[in-house]
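[1] sequence first, then the predicted structure:
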Amino acid sequence: MDLNYGINGSIAVEAARPVIVDSKTPLGFVVPLGSLDEMRVFKNPTEFRAFVEEKGGTPDSLAYKTANAVMLQGVSTKIVVRFVPDNDAVKDSVLAALDDIRLAPQRDDILTRPNIIAVPEYSYDVDVAAKMDSVAAKLKATAVVDVNAPNETAALDFARNFGSRFLLLYAGRSKAEGKLYPTSALIAGLIAYWDAGGDNGYDEFGYARSHSNRIVKGVSGSERPIEYFDGEDCEARRMRQSGIGAIVQDVGWRSYGFETTDIDYVWQSLERVRTFYRWLDAIIEANKWARDRSADQLVWVKKTCSEFFRKLTGAKIALGYEIYLDQYRSDVTAGKFTFVLKTANMPPIRELNFQLTFSDDWNEAFIEWINSI
C-alpha cells in the first residue's frame, strides 16, 4: 500500500482576491534646464524644485515654474522629469525625451509609470503634442497640452489636429506669484491633488471624479482674458465644446473643462477614460494568479470581479454592473475564456438647467386673501 504514513497537510485557496485600484498619480515632465540631459525621479515637488535650484534654475526658469506649479497645488506625489539641454535644438530634444518618458516604468533607476504627462510651453506645437498623445496612449496616461494661442480662433484651429482620449488641452498661460506660469503644469498638479482627495482629505476614488470646477491654487490671473459667463454663449464655453479647457475667474480662479477631443462622445469624458483604464489595470493585476491554473478557478475570478464592482456600486462610483462568461468568445478546449464586465461610471453634472417661469396661477387666491382681511 502506497501511503504517506503520518499526519500530512496542504494549503488551498477558495476565495475572491482583492482588486486594488492604484490611487497614486505620478507626474511626468519634460523640461529644459541648462545643459542637463538626463532623467530623474523625485519623491515630491519639493525635492524637484530643490534640485532645480541646485542646478542653477531661477524663479524665472521654466523648470522652476514647473516644479513650483505642482507645489502650489499642495500635492505630494512622485515626479519623473526628463531634463533636456536649453539650446536651439530644444524641440528635437523634447521629442526624443518623450521616448524616455515612455520607457520610465522599465528603467531600473526610475520604475515609475507617469499617469499625467506634460511638456510645459513646448506642447503648444502639433509635433510635440502628437508625440505626447502617442506616449500617453502607451502608458494609459493623460497628456496635458498648453494651448498658448493668441485668440480663440487660433486655439480652435490647434485643437482640430487632435482626436484622442489621452489628451487634455488647456488654454493660455496663468499668473502665479507675479509671473506667467505654464497652465499644463498647474493642471497636472491639480489633477494629482484631487486624485488623492484634495480639500476633502483622502479619497479612495478621487481618480474617478471630474476635476473641472476646482480652485487652481496660486493662480491670480491669466495672460489673456478668456470670456466666461454663466448661462450665456462665451469663449470659454465654445472652447470647451471643442475639447479645450481653461482656468477662468468664477468665485476664484477655477479649472473649467475636463473633456478630451475623442471622436466618440463616450470617451470625451476624461474622468470616464481615466476610471476605466484604472479599473481594467486593477482587474488584470488582481487575477494574474489565475493564468495557467485549472479552469475551475474561473469561479473565483468571477467572484473577484463581482465583489469589486459591488464595492464600486455601493460607493456610488459605478451605476451598476453585469458579469458573464462570453460563450461566443470562449473556447473551453483551447483554454481561452473571455469575461464581459459591463458597468457605467457615475457621471458628473456637466449641464444643469433651470427654467424660471412666470405664472398667474395664484392671482385669484391673492384677491381672495385681500378680500378676507
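    In hand now; what should we look at?

[2] from here on, just use CA atoms for contacts and neighbour counts.
    OK.

[3] how about the helices in this protein?
    Under the criterion DSSP state H, helices of the chain are mapped to 45-54, 62-72, 90-102, 126-139, 152-159, 183-195, 235-241, 270-286, 298-314, 363-372.

[4] give me whichever of the ones you listed is most buried.
    Highest mean neighbour count among the helices of the chain (mean count of other CA atoms under 10 Å): helix 183-195, with a mean of 28.

[5] what does that helix rub up against?
    Helix 183-195 has contacts (CA atoms under 8 Å, 6 or more residues apart in numbering) with 23-27, 66-67, 69-77, 116-120, 144-146, 170-174, 203, 205-209, 211, 216, 255.

[6] okay, now the one to match up with it:
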Amino acid sequence: MDLNYGINGSFSIAAARPITISSSTPVGMVVSADISELGMKKFNNADEALSFIKTNNITKGTFKSTVTGISLQSVNCPLVVVIVAYNEEDDTVKTDILAGISELKKSDPLTGINLANGIIIAPEYSSDTEVAAKLESVAKALFATGISDNFSDDEAGVKAFVGNISSKYMLVGHGRYRADGMLIPFSPLMAGVIAYYDANSTYGWAQNHSNRVVSGVAGCERVVEYLDGSDCEARRLRQSGVAMILKDVGWRTYGFETTDIDPIWQSLDRVRTFHRLLAAILEANKYARDREADQLIWVKKSIVEFMNELKGNGVIIGFDVFFDNEKNTKATVTAGKFYLTIKIQDMPSIRELNIELVYSDDWSDALINYINGDE
C-alpha cells in the first residue's frame, strides 16, 4: 500500500503557451570560388564571409559578388555557403552546383543553421533552367524561398525562361546591377533586401518586399522600360511573375510574386507568412504529442491568443480556430487522432492603386459669384 504521510504538493500548468516567431532569415547559397577549401561553411553574417574571401585571396567565381550583394544591404543574418571549384567551363561546374544545391538540405545537422523559411540562391548559375528547377525542388523541401536569376536580352527571352517555372516557392529575378564596382545578379541583392526587412520589425517577414530601396545599386546591365500608369515591359514581366530592380526614386525592387498557377499563392508575402506561422504553431505545440487529450484545450487557447496578437499587429484581418465535427469523429477520437482547423485571412498588400482624376463643373457658380463680387 502506498501511504503518503504529511503534507504533499505538486504543480501543473493551466495556461496558454506563448508562440513566438524568429525574425531572422538565414540565406543558403551555392557559389564558385578559386580555392581548394571547398564544401559547406557557415558564417554569422556577410561581413564575416567577406573577411574569409579576403584572407583566402578569392578573386574568381561567384562567391565575392554574391556576398557583396548581401553585405550592401547592411543585414546581419546567418549564411550557409556551399563552395564549389570555379571553372570557366559552365558545363563542368554545373554538375557541382546541382550537387551543392542538394547539400543545402543538410545545413541544419552540419552547421546548426536551419534553412526552413529561409532563402536559397545560386547566383549566375540559376539562370540555367535545370539549375533553377533544382533550386525550386530544394526550396519546396525546405519550405524556403528560392530566388533564380535570368539574363535574357529581351522580354521574349525572359518570358520563355519563366515559362519553365511554376511554383509558390520561387521568385524569378531578372538582370545584373552595378554595385560596389562589379556587376551583381538580382538574387543576392534581393536576398539581402528580404533578410534585412524581415528583421527590420517584429513581423517584417509578413510584408511585401517590393518597392524597397536596394542599397549600393547605381545602374543596371540591361534597361527595362518602366512607365508609371502605362503599359510597359516592367509591368508585363511582373504580370508573368518576374521581379527586377528599377530606378524609381532611387533603385528599388519591383515585384514580389511567385510563378504558381494558383492566384492565391502568387503573393509571395502570403506564402512566406503562412509557412512561418505554421512552423511556429507546430514548434510551440510539440509538448502536446502523446499527452492526454484534455491538453487540446490549451493547444487551442494558445493558438487563439497567438492569432489575437497577429490581428492586433495587422498581420491578419481575422481568424477562426476550431475542432471540426466532421473531421473529428468517434473513430478518430478512439484512435487518438484529432484535427484542429485554423482559418485566417492575411493582411493583403497594395499591388495596384487606381486613382481617378475627374473634371467637374460643379463649382462654376462659385466662380461667377466671385467675379460678380457676390459674397
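    All right, it came through fine. The shown structure was predicted, so the numbers you read here are calculated from the model rather than taken from an experiment.

[7] how alike are these chains, TM-score-wise?
    Overlay of the two chains. TM-score (TM-score structural alignment, normalised by the length of structure 1): 0.96; 366 aligned residues with a CA RMSD of 1.2 Å.

[8] show me the one of the helices of structure 1 that comes nearest residue 9 of structure 1.
    Distance to residue 9 of structure 1, taken as CA to CA, is lowest for helix 298-314 among those, at 22.7 Å.

[9] and that closest one, how far from structure 2 on average?
    For helix 298-314 of structure 1, the mean deviation from structure 2 after alignment is 0.4 Å (mean CA distance after the TM-score superposition for structure 1).

[10] which other helices and strands contact that helix?
    The contact analysis (3 or more CA pairs under 8 Å, 6 or more residues apart in numbering; DSSP states H and E) places helix 298-314 of structure 1 against strand 318-325.

[11] can you name the residues in contact with the strand it packs on?
    Contacts of strand 318-325 of structure 1 (CA under 8 Å, 6+ apart): 302, 305-306, 309-310, 312-313, 337-346.

[12] let's go with 10 Å and repeat that
    208, 298, 302-303, 305-306, 309-314, 337-347 (CA atoms under 10 Å, 6 or more residues apart in numbering).

[13] now it and helix 298-314, what's the angle there?
    Strand 318-325 of structure 1 runs at 170 degrees relative to helix 298-314, counting by axes from the mean of the first three to the mean of the last three CA atoms, to 10 degrees.

[14] can you tell me what part of structure 2 strand 318-325 of structure 1 aligns to?
    Using TM-score structural alignment, strand 318-325 of structure 1 lines up with residues 316-323 of structure 2.

[15] which parts of that stretch are buried?
    316-318 (16 or more other CA atoms under 10 Å).

[16] so which of the helices of structure 1 is nearest residue 8 of structure 1?
    The nearest among the helices of structure 1, by CA to CA, is helix 298-314 at 26.1 Å.

[17] and residue 123 of structure 1, what's its match in structure 2?
    Matched to structure 2 by TM-score structural alignment, residue 123 of structure 1 sits across from residue 126.

[18] okay, now its match: neighbour count?
    Applying other CA atoms under 10 Å, we find 25 residues neighbouring residue 126 of structure 2.

[19] check contacts around it.
    Contacts for residue 126 of structure 2 (CA under 10 Å, 6+ apart) come out as 30, 94, 97-98, 132-135, 146-150, 172, 187.

[20] how close does it get to residue 162 of structure 2?
    Going from residue 126 of structure 2 to residue 162 of structure 2 by CA to CA, to the nearest Å gives 12 Å.

[21] overlap in contacts, these two.
    Taking CA under 10 Å, 6+ apart as the criterion, residue 126 of structure 2 and residue 162 both touch 132, 148, 150, 172.

[22] may I see those residues organised as CSV, with distance to residue 87 of structure 2 added?
    Below are those laid out as CSV (distance: CA to CA, whole Å):
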residue, distance to residue 87 of structure 2
132, 19
148, 20
150, 20
172, 25
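
[23] enumerate every residue touching whatever residue of structure 2 lines up with residue 229 of structure 1.
    Matched by TM-score structural alignment, residue 229 of structure 1 corresponds to residue 227 in structure 2. Neighbouring residues of residue 227 of structure 2 by CA under 10 Å, 6+ apart: 233-235, 248.

[24] what's the closest of the residues you listed to residue 271 of structure 2?
    Proximity of those to residue 271 of structure 2 (CA to CA) peaks at residue 235, which lies at 21.7 Å.

[25] so who does the closest residue to that closest one other than its chain neighbours touch?
    Nearest non-adjacent residue to residue 235 of structure 2, counting by CA to CA, 6 or more residues apart in numbering: residue 226, 7.3 Å away. Each residue near residue 226 of structure 2 by CA under 10 Å, 6+ apart is listed here: 232-236, 246-248.
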